[in-house]
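Chemist: I would like to see how this sequence folds:
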Amino acid sequence: MPISVNEKTQELEGNIRNSLVDGTAAEGRLETNDRIIARVTDGIYREPWSAFRELVSNAYDADATSVSIDCDYPFFNEVRISDDGIGMDSQTVADLLTNIGGSSKRTFRGKSLGTVNTSDPTESPSGRKLIGKIGIGLFAVAQLTNHFQIITKRKGNSERISATVKINTYRENAHTDEADETYASGTYKVVAEKTSDIDAHGTTIVLMNIQRAVREKLQSREIWDALDEQENEETFGLFDIVSKPNFHIGRVGANGELSIPSSLPWTATDSPKEKFQKLFDRTIELGRNSSDRTDLSHLDNYLKMVWRLSLGSPIKYLETHPFEFTGLTNFDFFELSNKPKGGASRIDLTGDQSIRTAMGLEAGTKDPLSEFTVFIDGVELFRPVKLSEVLQGSKNLPRPMFFAGKVETNFGDASADRSGGKLAFEAYLYWNSKIIPKESIGALIRVNGASGTLFDPDFLGYQIAEQTRKKQVTCEIFVLEGLDGALNIDRESYNTSHAHYLYIQKWLHNAFRQFATQHKKIGREVREIEIERISTDVTSKLTDIAGEVWERMRGDDIGLPTIETRPLNHGDSLPVKVGGNEISWDQPRIKERRIGRPDRIEAISIILDAYGILELLDDERRADLLFDIATIFEDDA
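Modeler: Purely as a prediction, here's the structure:
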């Protein structure tokens, strides 16, 4: 019979007292109080999209190739999440319900349950790198409801299993009279039934009685109510605090009826991919044409949830993986150095050669099943990250910039206890003069293809004063191995003192510095070329004016006077002979001053010579006259 918590406590207390007599230390294993699990099952995620993300990740780990979510919008009374993964048999379901927080993933126990690869417990049966590891992903539903059903079947089995689960709501101030103070996280009822469809497989999770707060959040109740308050505001001259979403799923009134019809970016006849494409295109278009709403405020909460779920899921990009850009792309490509004081080097891709091929990058090519799609209410999700070849906003550089790098380290053979083990990742930094939407500004870390975080606009705490450039960069870091240990239990934040996190943070800051250095360098080159172009244009114009005066005064049968120049006066190339007239600049008052526009001096010399004025003066007086005239224009030189 198992020893109760109270008995274990009494036993340890006795051992501690005995140490007073014999000096023997009391030893044992730390025990976790059931309150911890109670709090976990009460919901640990911040937003509804996070809960959906965890359920999608579970399906991915179960070797699903497709996941379908039906939210029953705009009412959200019941939500269904179905996948075509390997499903569960009776043994796996039993293990799931009796081992909350004791996932079989990444364990040898998972081999006997069929939840992990037989040769590597860190991979799914098909060989996918597992996203989950703790065993609480299923209880992400506690963020949405405390009542759900699991319907599952494994291929080759003749039984389908249905488990109905109710999760108890944890109350911090609740008291119990039980001696061991144990807490039941919830209850379940499981039924197996025979089925003739032996080849069927997969899992469906039905979320019933969605919490009122969640329903109202997804219905954007606070936005609609705020709009009502603003409309009734009698004080004039105030700016609106809230703007009506351009796209929304409609408004549900207090009576549960749809009081405002939906305004969606797609039509009912569009294909699932076309719907997402239009959601993306309209969001970018509205952000580009708006001076103050360049974020996702054009969307209601439900559509924001769709966007963020697509951002965090291990799915394909809407157009192309960033590492598939080629030499035909209108980018300047650079390879990032891993050296602390290294610099980025330019990469010249040839024709259709991709940055992936040139640098041997792997991210985005490792799924052994080659397909994982997610649908939500008839919309197929794609990663909403598109790196435009066209400069947005300011055109201060010729084209967007793309920096790529990769790292693989074992921390100098340091022990896994100290280093966290091997770390391998690949990354890119993309610059454009304007990033739309603002949610794509910053750095996003993907572990095994998935992310629980959004883009971090501070680039993991980069402290250098680069506020303008920070707003012009999209960065994704693809972790191929490691960093799992730094993920906190909600997968939405990191242990910032973990060796892997610190390494990535330091690498990213070094990468950003390399980008900034190249950005400044190219900016200087562009400005110098522009200054030279402007100078050439002005010089050409001055020459034309001087030529017209010369032709009017001397006729078109006499050519312009030859001008001999020499570097004088702090490097300025000034005329020392115009036609046959010598000009002497060797005078203290002239030698101490720099003349800003030598081309203007040449034009003035030709005009004065056309009028015959230079012939009336000696060498030094010619220099005095030219210098004095040039000084008049000094402020606009």
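Chemist: From now on I want contacts and neighbour counts done on CA atoms only, so please keep to that.
Modeler: Will do.
Chemist: Which residues does stretch 462-476 contact?
Modeler: By C-alpha atoms under 8 Å, 6 or more residues apart in numbering, the residues outside stretch 462-476 that reach it are 427-435, 440-446, 457-459, 509, 516.
Chemist: buried sites along the host helix or strand of residue 92?
Modeler: Element membership of residue 92, judged by DSSP states H and E, is helix 90-98. By neighbour count with 16 or more other C-alpha atoms under 10 Å, helix 90-98 contains the buried residues 90, 92, 93, 95, 96, 97.
Chemist: Ok, stretch 71-88 next?
Modeler: By 16+ other C-alpha under 10 Å, the buried positions in stretch 71-88 come out as 71, 73-76, 78-88.
Chemist: I have a second one here; can you model it like the first so I can compare?
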Amino acid sequence: MTESESTVNGRSNSDASRGAESFDGEILVGSRIIDDLSSGLYNSPASCLKELVNNSYDADATVVEVLIKPDAEFIAIEDNGCGMSKAEFSTHFSRISESHKREGSSFTPSGRPKIGKIGIGFIAANELCDRMEIHSTKEGSRERLVVTIDFEVMRTKSPAERKEGAENYKKGDYSGVVTFDADPGEHYTKIYLKDVRESAREIMAGAEPPREDMAYKSFYGLKPETIADNLAHLKSWSELDEYSKTMLGVALNVPVAYPGGWLGEDPPNEVLDLADHVTQLRFSVNYDGTPLYKPIVLRSDARKSKMITRPVVYEGKNVSLRGYFHATHGMLRPEDLNGVLIRIRNAAVGEYIRDFLGYPSSTGQLFQRWVSAEIYVDDRLEDALNIDRRTLRETHDAYVELREWLHDELSAFIKQVRRELYSEPSKKRSVERGRAAATALAEVASLAENRISVTARNEVVEATLLGDLSPGRHKSPRTFSVAEVFEMAIKVAADTLPRPLAEAYIAEFSRRMKG
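Modeler: Have a look, this model is predicted:
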């Protein structure tokens, strides 16, 4: 990094009366590969925002305020984390591919496993805006840091023009000032995204207060419990406006808590323990004033469908994990939860993977669409994590073992789903239909008790299979089409009645069938 500071008598350029000193420099990336990736690394505004929110988590913040509305021309991400000094800023931004985030420890002072590793997360802002402003101070310090980063250089100059030295590429310019008027009891980092790019602004601000006549639903301004109730009834997130989808995308990735009642009544204790572990991280995010919770609601309020939740734990040679498999009779709602979501250090790797890491689509195809899985994997899988944090290297030993375990576990779970949610309920419904039909036919027979003999009535009852509904013998009475009923009536009349009576019977039967 090149950094310039004007000096007077060996001191940084400062105004003693104001107690301030200015500085400037360049943000560099370590190679052309990193530069290319960091210029097109994220597939949505939610992916960019979650990187900035996860930085707050790594700074041991307990509360993050994300402010988007009213028009997303100015976006704020403010936290109460440990803050950053000028020296730390210079260290972290000297060369982006050389992260210092885990120097000394891969855990924060409060014991959280740090999510960031490479150090490229802050540059997510360049995909949202042209300028980023950072305000920060640390507890016990009088230093207040204000830095403005200008990304214009990466948009107006070619890679050749931005190359500095053998490997470095210029990512942006920055200028800053340090004042010495901070309250030593304060600690925070406030990031302001300015000159937000039009494409990002349209997505992030695409919301209005909910109206009944809206084509898309919006979660803007709703309470968390209302959002959870809505999620339980949605068929797909595609029913929501872009603002709400961005909100959910952030909430899915970052280490916020699960909503109350997210897994229905009496979920397994092992899954409750998993959710409680996340709660104990004490990390909350408010999105335009709305507290964020994981957008995972699997209670199926709308249909009252039967559900199965199966806790899973695995200790392997190259990878270990814990989590759960969940299935609801019929396709999941919302369908965005179908697949497997992988978390490393409490942050999601992209979104739900619909094909379960390449599980054969022909195996239990129907039941795959009923399944949602979420697994927390140990740090050994982190080495397989690509720089985009959305995908994994498929040749890595940890990934290969994870995939093999997942496919075996999914096969076993699909068998359980087929048995408990499909076959057994199907048999039960068949028995119930048989009993209903038998009862109806018995009632028909009783209506004619004064017109037919007891023997004839017993024949009708016997035909209904009433009393023959034990396990394994639950076949319903056969269902006949109208044509089959007419055919049978004609044959019975012809076989049992004199011709004149048979003709009279068939004529009357036909009249009554017509209503």
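Chemist: Would you show me how to pick out the buried ones of the contacts of stretch 462-476 of the first structure in ChimeraX?
Modeler: Entered in ChimeraX, the line below selects the buried ones among those, by 16+ other C-alpha under 10 Å:
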select :427,428,429,430,431,432,433,434,435,440,441,442,443,444,445,446,457,459,509,516
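Chemist: which bit of the first structure covers stretch 137-147 of the second structure?
Modeler: The aligned range for stretch 137-147 of the second structure in the first structure is 153-163, by TM-score structural alignment.
Chemist: Just tell me the aligned range of the helix holding residue 92 of the first structure in the second structure.
Modeler: The alignment of helix 90-98 of the first structure onto the second structure (TM-score structural alignment) covers residues 86-94.
Chemist: of the buried residues of helix 90-98 of the first structure, closest to residue 346 of the first structure?
Modeler: Among the buried residues of helix 90-98 of the first structure, residue 96 lies closest to residue 346 of the first structure (C-alpha to C-alpha), at 51.6 Å.
Chemist: For that closest one, give me its contacts.
Modeler: For residue 96 of the first structure, the contacting residues are 103, 135, by C-alpha under 8 Å, 6+ apart.
Chemist: How many residues are close by residue 56 of the first structure?
Modeler: Here the number of neighbours of residue 56 of the first structure (other C-alpha atoms under 10 Å) works out to 28.
Chemist: Would you mind giving the secondary structure of it?
Modeler: helix (DSSP: H, G, I helix; E, B strand; the rest coil).
Chemist: Can you tell me what it aligns to in the second structure?
Modeler: By TM-score structural alignment, residue 56 of the first structure lines up with residue 53 in the second structure.
Chemist: Next, the contact list for that match, please.
Modeler: Contacts here follow C-alpha under 8 Å, 6+ apart; on that basis residue 53 of the second structure touches 64, 77, 254.
Chemist: By residue count, which helix of the first structure is the longest?
Modeler: Identified as the longest helix of the first structure according to DSSP state H is helix 499-554.
Chemist: packing partners for that helix?
Modeler: helix 416-419, strand 423-431, helix 598-610 (3 or more C-alpha pairs under 8 Å, 6 or more residues apart in numbering; DSSP states H and E).
Chemist: Check which element follows the helix holding residue 92 of the first structure along the chain.
Modeler: Proceeding N to C from helix 90-98 of the first structure, the next assigned helix or strand is helix 109-113, under DSSP H and E.
Chemist: which residues are contacting whichever helix or strand comes after that next one?
Modeler: The helix or strand immediately downstream of helix 109-113 of the first structure is strand 147-153, counting by DSSP H and E. Residues from elsewhere that reach strand 147-153 of the first structure (C-alpha under 8 Å, 6+ apart): 86-89, 141, 159-167, 200-209.
Chemist: Counting only strands, which of those make the cut?
Modeler: Per DSSP state E, strands hold the following members of those: 159-167, 202-208.
Chemist: Which one of the helices and strands packed on helix 499-554 of the first structure lies nearest to residue 274 of the first structure?
Modeler: Between those, strand 423-431 lies closest to residue 274 of the first structure; by C-alpha to C-alpha that is 26.0 Å.
Chemist: Many thanks, have a good one.
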